[in-house]
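[1] next input, structure requested:
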Amino acid sequence: MTAMEPLPSPPAQARNPLHGLTLEAIVTQLADHYGWADLGSRIPIRCFTHEPSVGSSLKFLRKTPWARDKVESLYLFMLREQKRYNAQLDNR
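    Purely as a prediction, here's the structure:
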């Protein structure tokens, strides 16, 4: 590499935990982790509180950016929570 060549840039999404995940995978993992009732109390939107399903949730979340942002934020919170819990187990 000469002095005139630019340095290669790191992958843009290397540290993004949402990279490569589908919205379906996120909703499914949240529903499995929290259950629909708890998910509906954490994010009180109708697709989680009234006859919830992955399909109805995806339909709504794909059209509603603010709701999708809340779901993605809760997913990231869940990952941090799981990481902390696993770290506590490792330290025993």
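[2] only C-alpha atoms for contact and neighbour calcs from this point on.
    OK.
[3] burial measure for Asp90, as a count.
    Neighbourhood size, Asp90 [other C-alpha atoms under 10 Å]: 8.
[4] report the contact partners of it.
    Shown in contact with Asp90 (C-alpha atoms under 8 Å, 6 or more residues apart in numbering): no residues.
[5] how much space between it and Gln82?
    To Gln82, Asp90 is 12 Å away according to C-alpha to C-alpha, to the nearest Å.
[6] element containing the residue positioned nearest the centre of the chain, please.
    The residue lying closest to the centre of the chain (C-alpha atoms, centre = their mean) is Tyr75, at 3.2 Å. Here Tyr75 sits within helix 65-90, counting by DSSP states H and E.
[7] let's compare: structure for the following, please.
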Amino acid sequence: MNTPQAPQGPQPHSTDAPDGTSPVAAPSTTPEPTVAAPAPPAKQARNPLHGITLEAIVVALSDHYGWAELGRLVPVRCFQSDPSVSSSLKFLRKTPWAREKVESLYLFMLRQQRRNG
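    Below is the predicted model:
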């Protein structure tokens, strides 16, 4: 007895285009209910460096301490020899350990300013 077998793989439906692709569905006229998306978690809520550029950090430190003191506190050549914001940014972006020291000094400066009012 011969039993017909189910066809294997995707078969074109009567609504498929001749080339086997599905036609684009017409937009629904029924408006979908508006559901407010949940607010993203505040991952950086307690991070004082969030949203502050490296340039802003370098400018704040150089204004607060001056280049000479900054070069003493973070002994890198970009702060000691012909210092500028642009040369400091180039160096700090390429040197993670120096950037961490600068960010740490910036956080220390912020804590001092909060204590002193």
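[8] from Arg99 of the second structure, how far off is the aligned partner of the residue nearest to the centre of the first structure in the second structure?
    Mapped onto the second structure by TM-score structural alignment, Tyr75 of the first structure lines up with Tyr106. To Arg99 of the second structure, Tyr106 of the second structure is 10 Å away according to C-alpha to C-alpha.
[9] do the same with Ser84 of the second structure
    Distance from Ser84 of the second structure to Arg99 of the second structure, by C-alpha to C-alpha: 15 Å.
[10] Gly51 of the second structure too?
    Going from Gly51 of the second structure to Arg99 of the second structure by C-alpha to C-alpha gives 16 Å.
[11] who's more crowded, those two?
    Arg99 (19 against 8).
[12] tell me which element the closest residue to that one other than its chain neighbours is part of?
    Once flanking residues are discounted, Arg99 of the second structure sits nearest to Leu92: 5.0 Å by C-alpha to C-alpha, 6 or more residues apart in numbering. Per DSSP H and E, Leu92 of the second structure falls inside helix 85-94.
[13] could you give the residue range in the first structure aligned to that helix?
    Using TM-score structural alignment, helix 85-94 of the second structure pairs with 54-63 in the first structure.
[14] superposed on the second structure, what's the mean shift for the matching stretch?
    Compared with the second structure after the fit, stretch 54-63 of the first structure shows a mean deviation of 0.2 Å (mean C-alpha distance after the TM-score superposition for the first structure).
[15] pull out the buried residues from that stretch.
    For stretch 54-63 of the first structure, a neighbour-count test (16 or more other C-alpha atoms under 10 Å) marks 54, 57-58, 61 as buried.
[16] distance from it to the middle of the chain?
    14 Å (C-alpha atoms, centre = their mean, to the nearest Å).
[17] before we move on, what about stretch 32-49 of the first structure?
    14 Å.
[18] mind listing what's buried in that stretch?
    Buried residues in stretch 32-49 of the first structure (16+ other C-alpha under 10 Å): 36, 39-40, 43, 45, 47-49.
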